[in-house]
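S.K.: sequence first, then the predicted structure:
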Amino acid sequence: MSALHDTTVALPPGLTVCDVAIVGYGPVGMTCAALLAQAGLDVIVVEQHPQRYAHSRAGHLDGETMRTFQRLGIAERIELIARPMLCWQLVTAEREQLATIRLGESGSGWKADYLSHQPELEAIIDSRVLELGGRVIMGMTAEQVSQDADGVRLTVRPTADPEAGTRTIQASYLIGADGARSFVRTTLGIRREDLGFSANDELVIDFEHHDPDRDLPQLPDVYQVLDPARPQLAGRWSGGRWSRWEFHAVGDETREDLDNEETCWKLLATWGITPEHGRIDRRAVYRFESTLADRWRIGRVFLMGDAAHTMPPFMGQGMLSGVRDAVNLSWKLAAVFAGEAEETLLDTYQAERAPHVRALIDASVAVAETALLTDPERARLRDDALRRGELPTPPRFPRLGAGIVRPETAEGAVESDGRPSPQARVAFGTRVDRLDQFLTPGWTLVSRHAVPEELFDARQRRLLEELDVTFVHVTPGDVPDAYLDIDGEYDLWFRQNGQKAFLQRPDGYVFGGVPSVDQVPALLDLLVDRLVEHGWSKPQLGVAA
């Protein structure tokens, strides 16, 4: 499978029109383009580089992200090039195990965590973008953004020929998915808040093995080495034939000291890795940051991924947060284009996503500050606490901020509101699959017991019809026309959360849950209130004919 991507579409001189233009074709821009194209929108992506980057940067996937790839029809292909991350072990310099941590959340129908080699991942997403009709223009640099009440104009120029004439893309909306140094963000004058993480440089080494099947007992999975002399991370499986190491700069080491092959081999030798085992595919020195843009939308222009937020990589949530951005914004843009909502719905994008990502930035900074201790006494106290089992309980992944979700202060609000809905294996007739595979993305009511139609009044029935709500009855029982809860995971989720039904948004997040199916009508009334408040305008929403 090629790791590169030549120009797919030529952009002619003059004006080219589309629904949505995206600047930046990394994994976040790719995923957003695929989701929008899947929704039937005409999407153009411009990328300043002539080919996709041939080396890995991010590598962590979680179950929620795999569920997004499942929606795009590529999860099984990605599963072949990724490897489950079974555990993250905190160890001393002598490899004494102090603690084991699992990151991410299960419940999405996949393993909680995976590791992959980014070029292989991008090749699969890129292929899907093209299959869905997205137009990808490589080697084109964005130079100017302007907008008015009717649309956005993006001026671009061939990167390799600065003397060439410019081209113009006219779009209804534009998304800046162009990384931490975002041209789009800078052009709009959007400020970023520095959230205070500071650390030394980190040398990252991606290593390709000559024999991928070779056993490395010194590196069974993923080690975070809590060595005050040099904090480091080592991961055996970054896809099928790759490993990754990250070494913290110490003392008076400079970037130049770290960024040379001799240094890399000396550091790898401490792990028993020599040129006999393989080759260094990439070495790079990073200085991680934690930032959050104060505005993610100005008019018809949006920021996404690293253009909107950056975080240290110690929870592996940077790229995944960008994918969540893409999922959140794509279904709302699709609703606006379909005439179901006014543009004010798009204000809920930042309102929902920014608090979520800020909580993950804070958690990532906390993990980083613990892992990177170089003061020997503070490190000793940390290690002693870990030996006593005093590992802080990881906080539950944050919920969405205010938007199309039951407010935290509303009567009946529960912990599962504003979080990803569960997905597990079910059977319908003789077919067995993950539940989403039976459904068309949209509003879905999932219940432990059948929900009688007579519960709803005329207004609520009109709402169900206009939103095209799908009813899903999942049960361990032998019930005609119901989905069989093959592994009992839905039944367990309902019992653990004290719920009997939940209303699932088009992006797979829970709007709200209820402890009895008799309370579903009241939940629908609350949904109408939230939709109307945020610009849902489908004619006669929830009003009886």
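M.R.: Yep, that arrived.
S.K.: going forward, measure contacts between C-alpha atoms and count neighbours the same way
M.R.: Fine.
S.K.: kindly provide the distance from the residue lying closest to Ala160 once chain neighbours are set aside to Gln89.
M.R.: Nearest non-adjacent residue to Ala160, counting by C-alpha to C-alpha, 6 or more residues apart in numbering: Gly139, 7.0 Å away. According to C-alpha to C-alpha, to the nearest Å, Gly139 stands 41 Å off from Gln89.
S.K.: ok so, going back, which ones are touching the residue nearest to Ala160?
M.R.: Taking C-alpha atoms under 8 Å, 6 or more residues apart in numbering, we find Gly139 in contact with 7, 46-51, 158-160.
S.K.: PyMOL command for the buried members of the residues you listed?
M.R.: Typed into PyMOL, the line below selects the buried ones among the contacts of Gly139, using 16 or more other C-alpha atoms under 10 Å:
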select buried, resi 7+46+47+48+49+50+51+158+159
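S.K.: got another, please set it beside the one above:
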Amino acid sequence: MAEESNREEVDVLIVGAGPVGLTLANLLGGYGVSVLLAEARSDLIDYPRGVGLDDESYRTIQAMGLIEPVRPHTNPNHIVKIVNGKGRVLTANNPTSEPFGFARKHGFIQPLVDRAFFEGLDRYEHVTVAFEHMLIGLEESDDLVTATLEVGPRDMDGTTGPLPGTSPTTRQVCAKFVVGCEGGRSFTRKWLGATFVGESPSTRWLVVDVENDPVGTPGVYLGADPKRPYVSIGLPHAVRRWEFMLHEDEPSDASEDDAFVHGLLTPHVPDPTSLQVIRRRVFTHHGRVADTFRSGRVIIAGDAAHLMPVWMGQGFNSGLRDATNLAWKIATLTRGQAGLDLLDTYDAERREHAKAMVDLSMTMGNFIKQQDKRVALVRDSVSTALGAVPQIKSYFSEMRFKPMPRYTRGVLVDPNTLAPGRAAAKITRDLIPVATAENCDSPVGVQFIQPRVSVAGHDGPILLDDALGPWWAIAAWGNDPRRHLAPELLDKARELGMRFACIVPETQRPWAEAAYEAADDFVVIGDHTGALKRWYDDRPVSLVFIRPDRFVAAAVLAQEASPAFRSLLAALSSTI
């Protein structure tokens, strides 16, 4: 990470050094994009916030190359149990599959993970972090955005002007793109004129974080107690979090009343007076989504674009999804490999899913915080009855109710017509491979799986993304995808930096390595677990175009590689 200088031109200005801004800066740094990350505060936030980390986010952390420094601050397989007022389990989330290479749910300590993200920027001389820099103005032209930053010391809230008695200065930075990741009070969102659609329920919650966990049980308990809904969470490094809903007649400053807080904790620990408290804070849930994520070269992401209620633990994770979707598109634009309209696909792909996660989180909150005892009794009875049905129990246990991202508009190729920009959810073509398939759900617009695989030069199995590399990949089952592209398209794929992968059963790997021409942009992947074969067996496709964010852009039969790639270039607005 470069020291701050007076440089006034940069590819990307990121506003806000929270987890989303830090993630975006790391990804862009890895793609070779120059970045100035401006943060109004004097340092990173050091108090606990998010506590739930999804496998999708872990995959992004893998792409950032930061698994090892982050892993010590996480607990895998974080089981969530919803219990009623008597402590009876109504339902539990305990997903056991690992489709993307990691446990589905993790507990984590956000300040320590954020710090690992921040320290990861030291790897990039072309990434600079500037603290005590508050965005106060934007002016956009055809090819640049000029940002005015107020420079000066301020308190850790970071949302107000400089501290009294100081003399702030201003700094102007010209950037090709500006991304606002500065949270719910985002200046950037207000500059866009975006409407923050949704609601902020009136209920308030008191958060209590303590060290030396006095309970010590792992996992998460969501207490659907009509007397007082609560949350109890076991976290890494012996941290315990409680959240208690405040009644309307209880003031927000009750968090400062030791007797009141001890009363809330009495049913949970033998001696609440001896707890080592990290913080006590009152907050209100918000469920809002901006009606646009972008105007011209100015974009918003994370809490600046959507505010998530805490119930599904999706605030942190949705923000990382934004950064992962956006980073490769900005990198493509800075390389001159697409037109500016590519940014329209960020809004099209991310906003709908963000809204779905907000809606689910609000629904979960309403389920848990029900205070009408009669309604709660019906809820408990119905939940218990449904939980006795194995299929329904599995539906909740494996979290199949959680809406996974499926993009239907964007950098996609329709699996039936091969038309660019859209993708049907079903494959309905009049071909025998389709007609004989048991599953015709299209993989286009969803994430590709990530099992462990065998690759020459590695002593043991590695994760698939590490074999494919950080950029585009064309992966074919049992085939060299280079042989299915027209010569001019093969050249274009190489101009775009795509990597070619031949996936074969492990028994076939020596043959494929000898049969196909070796190259730096080609890899033979041995499917020693059979997971990739099962994926291809289950779908009437044999060749996939995998985006840098690991979503499938196109999925076809091998013979259709060239027409699919032409459509993909159209969807990408390629200018090569």
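M.R.: That came through fine. For clarity, every value in this text was computed on a predicted model and none was experimentally measured.
S.K.: the second structure: which residue goes with the residue nearest to Ala160 of the first structure?
M.R.: Aligned by TM-score structural alignment, Gly139 of the first structure pairs with Glu132 of the second structure.
S.K.: cool, Arg52 of the first structure as well?
M.R.: Alignment note (TM-score structural alignment): Arg52 of the first structure maps to Leu44 of the second structure.
S.K.: go ahead and confirm its match touches Gly18.
M.R.: Yes - taking C-alpha atoms under 8 Å as the definition, Leu44 of the second structure is a contact partner of Gly18 at 7.2 Å.
S.K.: those two - which one has more neighbours?
M.R.: Of the pair Leu44 of the second structure and Gly18, Gly18 is the one with more neighbours under other C-alpha atoms under 10 Å, namely 24 against 18.
S.K.: what separation do you get for that one and Gly497 of the second structure?
M.R.: Distance, Gly18 of the second structure to Gly497 of the second structure, by C-alpha to C-alpha: 30 Å.
S.K.: quick check: the closest residue to Thr332 of the second structure other than its chain neighbours vs Pro403 of the second structure, distance?
M.R.: Among residues not flanking Thr332 of the second structure along the chain, Ala338 sits closest, at 6.3 Å (C-alpha to C-alpha, 6+ apart). According to C-alpha to C-alpha, Ala338 of the second structure and Pro403 of the second structure sit 30 Å apart.
S.K.: which stretch of helix or strand covers Leu90 of the second structure?
M.R.: If you go by DSSP states H and E, Leu90 of the second structure is part of strand 89-93.
S.K.: now what about that strand, what contacts it?
M.R.: Residues from elsewhere that reach strand 89-93 of the second structure (C-alpha under 8 Å, 6+ apart): 79-84, 380, 383-384, 387, 393, 396-399.
S.K.: now the counterpart of His286 of the second structure in the first structure, what's its secondary structure?
M.R.: Structural alignment (TM-score structural alignment) places His286 of the second structure against Glu289 in the first structure. Here Glu289 of the first structure is recorded as coil under DSSP: H, G, I helix; E, B strand; the rest coil.
S.K.: how about Ala467 of the second structure?
M.R.: For Ala467 of the second structure, the secondary-structure state derived from three-state DSSP is helix.
S.K.: so who does the residue nearest to it when sequence neighbours are not counted touch?
M.R.: Nearest residue to Ala467 of the second structure, sequence neighbours excluded (C-alpha to C-alpha, 6+ apart): Val455, at 7.1 Å. Residues near Val455 of the second structure by C-alpha under 8 Å, 6+ apart: 461-462, 467, 523-526.
S.K.: map Val455 of the second structure across to the first structure for me.
M.R.: Counting by TM-score structural alignment, Val455 of the second structure corresponds to Phe428 in the first structure.
S.K.: coming back round to it: from Ala301 of the second structure, how far off is the match of Arg52 of the first structure?
M.R.: Applying C-alpha to C-alpha, the value for Leu44 of the second structure to Ala301 of the second structure is 18 Å.
S.K.: which residues of the stretch 51-200 of the second structure fall in helices?
M.R.: Per DSSP state H, counting those that start in this stretch, the stretch 51-200 of the second structure carries helices over the ranges 55-64, 67-70, 110-120, 187-192.
S.K.: residue range for the shortest one in the first structure?
M.R.: Same thing as helix 67-70 of the second structure. The counterpart of helix 67-70 of the second structure in the first structure, counting by TM-score structural alignment, spans residues 75-78.
S.K.: now that stretch, how far from the centre of its chain.
M.R.: Centre-to-centre, stretch 75-78 of the first structure and its host chain are 16 Å apart (C-alpha atoms, centre = their mean, to the nearest Å).
S.K.: and it, what's buried?
M.R.: By neighbour count with 16+ other C-alpha under 10 Å, stretch 75-78 of the first structure contains the buried residues 75, 78.
S.K.: contacts for that stretch, please.
M.R.: Residues contacting stretch 75-78 of the first structure (C-alpha under 8 Å, 6+ apart): 66-67, 69-70, 121, 124.
S.K.: from Ala338 of the first structure, how far off is Trp331 of the first structure?
M.R.: 10 Å.
S.K.: who's more crowded, these two?
M.R.: Neighbour totals were compared for Trp331 of the first structure and Ala338, and Trp331 leads with 20 against 13 (other C-alpha under 10 Å).
S.K.: would you map the helices across the stretch 301-450 of the first structure?
M.R.: Residue ranges of the helices in the stretch 301-450 of the first structure, as given by DSSP H, counting those that start in this stretch, are 318-337, 348-371, 376-387.
S.K.: got a list of what Leu463 of the second structure touches?
M.R.: Leu463 of the second structure touches 101, 450-453, counting by C-alpha under 8 Å, 6+ apart.
S.K.: the match of helix 67-70 of the second structure vs the second structure, average offset?
M.R.: When the second structure is superposed, stretch 75-78 of the first structure averages 1.5 Å from its matched positions, counting by mean C-alpha distance after the TM-score superposition for the first structure.
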